[in-house]
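Engineer: Pasting the sequence and the predicted coordinates here, then a few questions.
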Amino acid sequence: MVALQPSLFDPDRPVVRSLAARPGERGDVEETRLDLGQGAWLVLVRSWVLGADQLFGELLDTVPWRAAERPMYDRVVAVPRLLAWYGASDPLPHPALAEARAVLNARFRPVLGEALRTVGLCCYRDGRDSVAWHGDTIGRGATEDTVVAILSLGATRRFLLRPRGGGATWRFDLASGDLLVMGGSCQRTFEHAVPKTQRPVRPRISVQFRPVGVR
């Protein structure tokens, strides 16, 4: 896999910018909050992590990526992305991810009532890699409100969100360093996806921060 060339304006190391301590206050970055209905909400933060392409390259090279398979109808197929998973007690592969988790918990733990503790990573190698429509409903996300925060690194890819059962689709082009947080009932009342694209795109890494018991 080929890493992105870092921007000339990136700092010497990845920098996680602060978020507002609570709704209505200001942090180092501007937040866009969307109330989606049905108790679901979303927060979008552009350029949350400075030096994101450097972080992308280091994760691409050092994370022990694994390929996975899943059953589909009467056959087993390859999952169209590479995966890695870090439990609540596992050391994270880069100190910037521990810093990002701490900043997220300072902002969202009062809302959620518990900490974001696990970290999952997906590597989309090119435009053929994707994730189909789904909600993070393995575990408590199927019945409880929760928070899932996604840090996007590397190539810009489209992130889609729609209500379960049909309705208007929200489209977000997530660039390197952008943060998207889904909260409230979002995992059980909405679905999200990263579609395939025929455009030539470099790899992308998605970093997902979740509470224990939500997948």
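Structural biologist: Arrived safely, thanks for sending.

Engineer: hey, let's count contacts and neighbours off CA atoms from now on
Structural biologist: OK.

Engineer: gap between residue 122 and residue 37?
Structural biologist: According to C-alpha to C-alpha, to the nearest Å, residue 122 stands 28 Å off from residue 37.

Engineer: Next: residue 185.
Structural biologist: Relative to residue 37, residue 185 is positioned 9 Å away (C-alpha to C-alpha).

Engineer: Now do the helices in this protein.
Structural biologist: Assigned by DSSP state H, the helices in the chain fall at 52-62, 95-112, 186-189.

Engineer: residue contacts, residue 116?
Structural biologist: 101, 104-105, 109, 147, 209-212 (C-alpha atoms under 8 Å, 6 or more residues apart in numbering).

Engineer: hold the first one in mind and look at this next one:
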Amino acid sequence: MKAESIPGEVHVNALPPGGELVYIREFIDRSRADRIFSTLLREPFWRSRTINMFGRKVMQPRKIAFQGDSGVSYAYSGDVHHAEPWHEALVALRTEIEREAGCEFNCALLNLYRDGRDSMGWHSDDEAELGSCPTIASISLGAVRRFVLRSKEDKTTKLEIRPAHGSLMIMRGDTQHHWQHALPRTALDVQPRINLTFRRIVRPPNRAVRRTP
């Protein structure tokens, strides 16, 4: 099946069986989104990390930061990450997103895509510490990039979104059990993009972590 595109300002899309994606195009007004983006882009907390892929270590094709409540840890990409304190720009945003999503979040994984060469491979946010049916809320800032979901059962069934600057996307229900998502590389000359993914850790991570692209 050819990938579909989500139009409009607010859209709720069923991801069978039992998953759901909510997309709100203008969750943050442009001036505020500009301020948050420029502030975070200048911060020194961004890190380049190596990840385990097929038994070897490679450089992750993006920069990351992990922030959250005191004592929160998250295991992915072959390592356990310990949360740094919340940036002040994320504190109020977190409350607003919790109100919209109808659940509480205790951490956020921040991704910085510097240009079109930076990317995120196919994966699901299905680590055990996120619980059985996690809700993942994602704020997009900066350049517009392709965000693609595909069914695990039928990889030709895809959904493509181009999240706008200041938009909010919420994945919930059984989405992580039955769907993968990715942010592909592009040959286009694109400016930086920041993605803030709010999530809730419900149990301590296991050191025996698996590979994530």
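Structural biologist: In hand now; what should we look at? This is a predicted model, so every value here is computed, not measured.

Engineer: which residue sits closest to whatever residue of structure 2 lines up with residue 150 of structure 1 in space, ignoring its chain neighbours?
Structural biologist: Alignment note (TM-score structural alignment): residue 150 of structure 1 maps to residue 138 of structure 2. Among residues not flanking residue 138 of structure 2 along the chain, residue 197 sits closest, at 4.3 Å (C-alpha to C-alpha, 6 or more residues apart in numbering).

Engineer: now, of the helices of structure 1, which is deepest in the fold?
Structural biologist: helix 186-189 (a mean of 25; mean count of other C-alpha atoms under 10 Å).

Engineer: Report all helices and strands that it contacts.
Structural biologist: If you count contacts as 3 or more C-alpha pairs under 8 Å, 6 or more residues apart in numbering; DSSP states H and E, helix 186-189 of structure 1 packs onto strand 40-45.

Engineer: In structure 2, what stretch matches the strand it packs on?
Structural biologist: Strand 40-45 of structure 1 covers residues 19-24 of structure 2 once aligned (TM-score structural alignment).

Engineer: on average, how far is the matching stretch from the matching bit in structure 1?
Structural biologist: By mean C-alpha distance after the TM-score superposition for structure 1, the fitted stretch 19-24 of structure 2 averages 0.3 Å away from its aligned residues in structure 1.

Engineer: Which parts of that stretch count as buried, going by neighbours?
Structural biologist: 19-24 (16 or more other C-alpha atoms under 10 Å).

Engineer: Pull out the buried residues from stretch 46-61 of structure 2.
Structural biologist: So, applying 16+ other C-alpha under 10 Å, buried residues of stretch 46-61 of structure 2: 46, 51-53, 60-61.

Engineer: Among those residues, which pair sits farthest apart?
Structural biologist: 46 and 53 (21.5 Å; C-alpha to C-alpha).

Engineer: Quick test: name the residue nearest the centre of structure 1.
Structural biologist: What sits nearest the mean C-alpha location of structure 1, by C-alpha atoms, centre = their mean, is residue 150, with 1.9 Å.

Engineer: can I assume that residue is in contact with residue 208?
Structural biologist: Yes - between residue 150 of structure 1 and residue 208 a contact is recorded at 4.6 Å, counting by C-alpha atoms under 8 Å.

Engineer: hang on, the earlier thing: among the buried residues of stretch 46-61 of structure 2, which are located in strands?
Structural biologist: Using DSSP state E, the subset of these located in strands is 51-53.

Engineer: Pipe the residues you listed into CSV and attach distance to residue 144 of structure 2 per row.
Structural biologist: Below are those laid out as CSV (distance: C-alpha to C-alpha, whole Å):
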residue, distance to residue 144 of structure 2
51, 26
52, 28
53, 27
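
Engineer: and of those, the nearest to residue 165 of structure 2?
Structural biologist: Looking across these and measuring by C-alpha to C-alpha, the closest to residue 165 of structure 2 is residue 51, at 28.3 Å.

Engineer: Could you find the counterpart of that closest one in structure 1?
Structural biologist: When structure 1 is aligned by TM-score structural alignment, the residue opposite residue 51 of structure 2 is residue 70.

Engineer: Thought residue 78 was touching its match, still the case?
Structural biologist: Yes - counting by C-alpha under 8 Å, residue 78 is a contact partner of residue 70 of structure 1 at 6.4 Å.

Engineer: residues near the residue lying closest to residue 177 of structure 2 once chain neighbours are set aside, how many?
Structural biologist: Spatial nearest neighbour of residue 177 of structure 2, excluding adjacent residues (C-alpha to C-alpha, 6+ apart): residue 126 at 6.9 Å. Residues lying near residue 126 of structure 2 (other C-alpha atoms under 10 Å) number 17.

Engineer: Please apply the same query to the one 4 residues further on.
Structural biologist: Taking other C-alpha under 10 Å as the criterion, the count of residues near residue 130 of structure 2 is 20.
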